[in-house]
Structures are given as structure tokens and as C-alpha cells.
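Engineer: test case, fold it:
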Amino acid sequence: MDGVLPFGELQALRGGPLYQKLRRLIEDAVSNGRLKHGDALPAERDIADAAAISRVTVRKAIDELVEQGILVRRRGSGTFVAKPVPKMQQPLTRLTSFTEDMRRRGMVAGSRWIERGLKFPTAEETMMLGLSGGARVSRILRLRTADDMPIALERTSLPDDILPEPETVEDSLYLALAARDIRPVRANQRISAVLLRDDESELLEVPPGSAALSVQRIAYLNTGRVMEVSTALYRSDAYDLVAELTIGA
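Structural biologist: Alright, predicted model coming up:
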């Protein structure tokens, strides 16, 4: 690692406090390709020893690089060079699935399952889905990825007669429903800005307390029945939601 990150030369560098010198040293190694996506940094104590600086100084430099999205911390694993995040735009005029959105961009959509099964509904789910007594709800919680990069954390609830076996869903929920001849025809969406909890930040591989776009969706069948309620938390550094507006006569 000495050839990639010459920590021993840090003290001789000019300009600014030590933590800024260390930050620039790591930044330059990433921008010049000496450190690549997925490469692990040495432990903070090892950097401190090699550079003859305090661990507090090392932590401050790494904290700034994590905030900039250059590095990512993974609990129990260490600090790694983050994958560059492509900025994606999602139009708000079409009802599409995440899988379809990614396919249009030439990317491979994936899911990492966190929860999937038939559950007893909450009071909110009973009301929003119009469930009768004794009905259960298919509840899905998954991390959506594009080319293996975490993009969104998606929570979805459906009546059990619409999705009786949530374990059969693979990557695309709408594709699994289409196989049963069930398709949404319209949806209402509500978009807001939120701050991620620590567990959500960890799953999405962004710094703790990062901002996200919360997209709440209620989808309907052609009969007017509510088919699905969902909330998706999109990484704000990766996703822009775009609406085309026209001026009335």
C-alpha cells in the first residue's frame, strides 16, 4: 500500500492541516486510478502509525471522504473505495416497475430480500388496502440494486388474494403479478424528502443521516380496487424524479 498511498510523505506535503493533506492524498489515489472501486483502505490505526499522525486526524479525513461519496464504511468490514454513482432520472408520467426502469437504462435490476411473507396486517394496511376481517397481507421488504449497486429500499404491501405466495416473486413484482393476469392501471404517488435512519443508510451504503427521496405509491386495478401500497426510499445522489409540465390555454 506504500506505493499507492505514501503515508510516510504526508508530513512533508504543503498546504493546510494534516487531515486535509491526508484527504487529498487518498483523493488523488482514487482519481488517478491507483485506488479502484472496492479496494480496502488500511485500518485507521495503521494509517495513523504509518503517517505519524493521530487517529483523530485520520478519522476526520476519512469522514469527509465518506460524506463526499468517495469512500464507504461497511460495518465489521472496514473502509472501501465507493463505486461511482450514475445519476438517473425517473419521469413521473409513467407507471413502471423498477426492473423495467433499469432495463431501459441498460442496467441489470436485482433484489436483496430482507422480508417476504404473509403477515397479519397493521391497522394502516387494513384501511389502505380495504381488507376484510381475517385477511392477511403479503409484505415485501427488499433492497433494489442496479448492476449490484444499492439504489432503493422498497416496502410493499398487497392483499393476500392478489399475491397469495410472496415467495414466488423474484426480481420483478409486476412481472409476477402479470403472470396471474393482474396489472395496475393507475397510481397515485407522493414524494417527499426524508433523512435515512442508520440501518437504512447502511443498507444503501451512504453516510449516516443522508437525505433520500421517499416515494409513496398507491396502485389501482381497473376495477378501482387498491392493489398495492408501497414506500420506496431512493438514494438522492443517484436518482432525480422529473415531471414534464405544460401551460394551460
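Engineer: please make it C-alpha for all contacts and neighbour counts, starting now.
Structural biologist: OK.
Engineer: quick check: closest non-adjacent residue to Arg103.
Structural biologist: Nearest residue to Arg103, sequence neighbours excluded (CA to CA, 6 or more residues apart in numbering): Ala109, at 7.2 Å.
Engineer: so which residues of the chain form helices?
Structural biologist: For the chain, applying DSSP state H gives helices covering 18-31, 44-51, 55-67, 98-104, 123-129, 173-178, 198-204.
Engineer: need those helices in JSON lines with distance to Ile218 and mean neighbour count, can you?
Structural biologist: Below are the helices of the chain laid out as JSON lines (distance: least, CA to CA, whole Å; neighbours: other CA atoms under 10 Å):
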{"stretch": "helix 18-31", "distance to Ile218": "42", "mean neighbour count": "18"}
{"stretch": "helix 44-51", "distance to Ile218": "46", "mean neighbour count": "16"}
{"stretch": "helix 55-67", "distance to Ile218": "33", "mean neighbour count": "18"}
{"stretch": "helix 98-104", "distance to Ile218": "15", "mean neighbour count": "16"}
{"stretch": "helix 123-129", "distance to Ile218": "9", "mean neighbour count": "14"}
{"stretch": "helix 173-178", "distance to Ile218": "14", "mean neighbour count": "16"}
{"stretch": "helix 198-204", "distance to Ile218": "22", "mean neighbour count": "17"}
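Engineer: for those helices, which one sits closest to Ser138?
Structural biologist: Shortest distance between Ser138 and the helices of the chain, using CA to CA, is found for helix 123-129: 10.4 Å.
Engineer: and that closest one, what other elements does it pack with?
Structural biologist: Counting contacts by 3 or more CA pairs under 8 Å, 6 or more residues apart in numbering; DSSP states H and E, helix 123-129 packs against strand 149-159, strand 226-235.
Engineer: got JSON lines for these, with distance to Arg116 and mean neighbour count too?
Structural biologist: Below are the helices and strands packed on helix 123-129 laid out as JSON lines (distance: least, CA to CA, whole Å; neighbours: other CA under 10 Å):
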{"stretch": "strand 149-159", "distance to Arg116": "10", "mean neighbour count": "22"}
{"stretch": "strand 226-235", "distance to Arg116": "14", "mean neighbour count": "22"}
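Engineer: one more to line up against the first:
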Amino acid sequence: MNKCDDISMSHLSLSYKLNFVHDKSSLSPVKLFYDSIVIIATLFVTIVASISLIIIIKAHAMELSLIRFIKNNLNAELSKPLYIQLKDSIEIAINNKMLVHGSVLLSERKLAQELAVSRVTIVKALAELQIEGTVVKQHGKGTVIQLPVQYDLAGGGFSSQLKSKGKVTNRWIIRTPVCADDFLARKLGVIVGDVISHIKRVRLIDNVPVSIETTYIPQCFMPRPDLLDGSLYEYWETMGIVPKQQDYSLSIYVPTADEALLLDIPKGSPLMKVELSSKDQNGVVLEYGTAICRSDFYRFNFKTTL
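Structural biologist: Model (predicted):
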């Protein structure tokens, strides 16, 4: 074997060793881990993009359905002015849940184009709806459907009053027994250290978060808070517990960052805080709590006898 052959064999041996090392490193746990992360991240991005596309397609389909519905309700040959027909059609769409609180209408120009009517007709119809309080103009958004919840402070529980407004659901945050501190003991008429039930939930109407309720109840009136799955007052009704007196206190409230997130509103949005205490016919306290309510969704009604 000559010198060239020796060099060639040396290169071959070195090449084999390098390839062997490379092959071993390519199978290392670290590389496999990072490859897995890349695959998972790619799948996640693909799923998010697919969901976003589905949401966009669904929103566009709902928009087309609304335009078609309104257009079918407009008839230029009727004696009723077109802008009144348009106003009535939007109100019917609201009653049919095609438009809900917070829905943003198309721009005046786009509505006129899609409905094949003059812009004057659109402006007059929206002006009528604005006078009635059905829509509001919001800078940067346009014309927004405004359907505040009419809540009668003398009318009983949340669920019973709002069933007619849409589907009422709860997002449960806390349902657990706790020990009463000095403040809660005074509010509930119990002894410091007594076990009470703590309930916290987000109230939703048609899947829109509208308030955060925090309630404390003496254990004798709510032994198992973890089993509560709906209306507190309906549960009490089955137990023969009847609230006879309710004391309210209302104030303006600025939510924390976590509360704003739960209600899906911008930080710093002004809210209404309701403090509530309920008693039975004997004056025994049944509950004490607070409700943080979206001011763009609630309208509180009072009634007094003079």
C-alpha cells in the first residue's frame, strides 16, 4: 500500500467516524425532543388558523343571512315608508336572536349597497332606532345593538328575571365552604369561625358575560354549595326557604384586571356594583353578597310608594 492509499484510508476512516457520530447525535433524546416541539407547535398553529377561518366563514354566513332576511322584508310598493320597514326588520331580527346585544351593524354605505336602498333610508332608520335606545353610535366601531337588561331590584332573583332576555348560564369559579371572618360574621349574623358557603360565578346571557356574583350564605341555608348548579332562589324554593326582604346598595366600580378579563371588557371600564342582603320572614339573614355588573348591559329599575 503506497502513501496515497494510506491517506485515502485515513480519510475514509475519519469520514466513517464523523458520520457515525452524526448518526448517533441525530438520534439523541434532545434532538427528538426539539423535533417533537416543532411538530406540536406546527399542529397548534394549524389548528388555530383553522378555527379562525371557521369563525370568519361563520360570521360572514350570518351576515349574509341577516342581509337576506332584511331585504326580503322590504317592499317599495307598500305605503309604509322604506325606512320604517327597515327599522321594523331590524327589530324583528333582534327578536329572532339574529342580532344580539353588542352586535355591530354594517356601515351605512355598506347597508345601502347590500339592501339596494338609498343611504338616506339607512340613516333615517338607524336614527329612529337610536331614539328608541335600540342602537348606539360608538366611535371606532359604528352602529352597535344596545339591549340593556331591565333589572327590577324588587323583582327577585337574577335567573327568574332574565330568562326572557335569552339563555342564562353560569361559569362557576368558587363553590366551597369557608370560615366566616369578622366582617362576614357581622353581615350574616353568625359567629366568627362558623362555616358558611362561598359562591362566586360569572353570569352569562346568550354566552355573553354580564356580571360577576360573589355570595356568602349561612351553612344551614346552603349545606352543599358544590351541588348548586343553577338558580339559588329556585333551590331555596324547593327547600321551603323564601326571601322576604332585600336590601340593596349601588355604587360605581372599576374592575381589577382579572375581573375585566372575566367580563371580556377593556381594563378600567366603569361598572355598577350592587351590594345585597336577603332576609326571611323572621328577619334571619339568608345571604350577603355583591354583583359587579356591566354598565353597558344593565339598567336598574327602582319603584317607591309615596
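Engineer: okay, the helices and strands packed on helix 123-129 of structure 1 in CSV with distance to Gly209 of structure 1 next?
Structural biologist: Output for these, formatted as CSV (distance: least, CA to CA, whole Å):
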stretch, distance to Gly209 of structure 1
strand 149-159, 15
strand 226-235, 12
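Engineer: dump the helices of structure 1 to a markdown table, plus distance to Pro91 of structure 1.
Structural biologist: Below are those laid out as a markdown table (distance: least, CA to CA, whole Å):
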| stretch | distance to Pro91 of structure 1 |
| --- | --- |
| helix 18-31 | 32 |
| helix 44-51 | 42 |
| helix 55-67 | 28 |
| helix 98-104 | 10 |
| helix 123-129 | 25 |
| helix 173-178 | 18 |
| helix 198-204 | 22 |
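Engineer: nearest to Tyr239 of structure 1, out of these?
Structural biologist: Checking the helices of structure 1 against Tyr239 of structure 1 by CA to CA gives helix 98-104 as the closest, at 11.7 Å.
Engineer: superposed on structure 2, where does that closest one end up, distance-wise?
Structural biologist: Here the mean offset of helix 98-104 of structure 1 against structure 2 after fitting is 1.3 Å, by mean CA distance after the TM-score superposition for structure 1.
Engineer: what range in structure 2 does that helix sit on?
Structural biologist: Mapping helix 98-104 of structure 1 onto structure 2 (TM-score structural alignment) gives residues 158-164.
Engineer: same question, stretch 210-220 of structure 1
Structural biologist: Counting by TM-score structural alignment, stretch 210-220 of structure 1 pairs with residues 269-279 of structure 2.
Engineer: and for stretch 46-54 of structure 1?
Structural biologist: Against structure 2, there is no aligned range for stretch 46-54 of structure 1 (TM-score structural alignment).
Engineer: and stretch 140-151 of structure 1, by the same measure?
Structural biologist: Using TM-score structural alignment, stretch 140-151 of structure 1 pairs with 199-210 in structure 2.
Engineer: can you list contacts of that stretch?
Structural biologist: For stretch 199-210 of structure 2, contacts defined as CA atoms under 8 Å, 6 or more residues apart in numbering pick out 165-176, 211-216, 225, 262-264, 293-294, 297.
Engineer: rerun at 6 Å
Structural biologist: By CA atoms under 6 Å, 6 or more residues apart in numbering, the residues outside stretch 199-210 of structure 2 that reach it are 166-175, 211-215, 263, 294.
Engineer: quick one: buried residues of it?
Structural biologist: Applying a neighbour-count criterion of 16 or more other CA atoms under 10 Å, one finds Ile199, Lys200, Arg201, Val202, Arg203, Leu204, Ile205, Val208, Pro209, Val210 buried in stretch 199-210 of structure 2.
Engineer: start and end of it, how far apart?
Structural biologist: When the termini of stretch 199-210 of structure 2 are compared using CA to CA, to the nearest Å, they are 17 Å apart.
Engineer: then stretch 19-37 of structure 2?
Structural biologist: Calculated as CA to CA, the first-to-last residue distance of stretch 19-37 of structure 2 is 25 Å.
Engineer: residues in structure 1 aligned with it?
Structural biologist: Aligned by TM-score structural alignment, stretch 19-37 of structure 2 falls on no residue of structure 1.
Engineer: next: stretch 231-246 of structure 2.
Structural biologist: Going by TM-score structural alignment: stretch 231-246 of structure 2 matches residues 172-187.
Engineer: contacts for that stretch?
Structural biologist: Stretch 172-187 of structure 1 has contacts (CA under 6 Å, 6+ apart) with Thr99, Val169, Ile218, Ala219, Tyr220, Leu221, Asn222.
Engineer: tabulate those (JSON lines), appending distance to Ala51 of structure 1.
Structural biologist: Compiled in JSON lines, the contacts of stretch 172-187 of structure 1 are given as follows (distance: CA to CA, whole Å):
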{"residue": "Thr99", "distance to Ala51 of structure 1": "46"}
{"residue": "Val169", "distance to Ala51 of structure 1": "51"}
{"residue": "Ile218", "distance to Ala51 of structure 1": "54"}
{"residue": "Ala219", "distance to Ala51 of structure 1": "56"}
{"residue": "Tyr220", "distance to Ala51 of structure 1": "60"}
{"residue": "Leu221", "distance to Ala51 of structure 1": "63"}
{"residue": "Asn222", "distance to Ala51 of structure 1": "66"}
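Engineer: and these, which is closest to Asn32 of structure 1?
Structural biologist: Nearest to Asn32 of structure 1 among the contacts of stretch 172-187 of structure 1, with distances taken as CA to CA, is Thr99, at 33.8 Å.
Engineer: how far away is Asp226 of structure 2 from Ala61 of structure 2?
Structural biologist: As judged by CA to CA, Asp226 of structure 2 and Ala61 of structure 2 stand 40 Å apart.
Engineer: out of those two, name the residue with the larger neighbour count.
Structural biologist: Asp226 (15 against 12; other CA atoms under 10 Å).
Engineer: that older thread, tell me how far the match of stretch 210-220 of structure 1 is from the chain's mean position?
Structural biologist: Chain-centre distance of stretch 269-279 of structure 2: 19 Å, with CA atoms, centre = their mean, to the nearest Å.
Engineer: and if you look at stretch 44-58 of structure 2?
Structural biologist: Here the centre of stretch 44-58 of structure 2 is set off from its chain's centre by 20 Å, with CA atoms, centre = their mean.
Engineer: cool, and stretch 38-50 of structure 2?
Structural biologist: 26 Å.
Engineer: filter the contacts of stretch 172-187 of structure 1 down to the buried ones, PyMOL style.
Structural biologist: Buried members of these, defined by 16+ other CA under 10 Å, are picked up in PyMOL with:
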select buried, resi 99+218+219+220
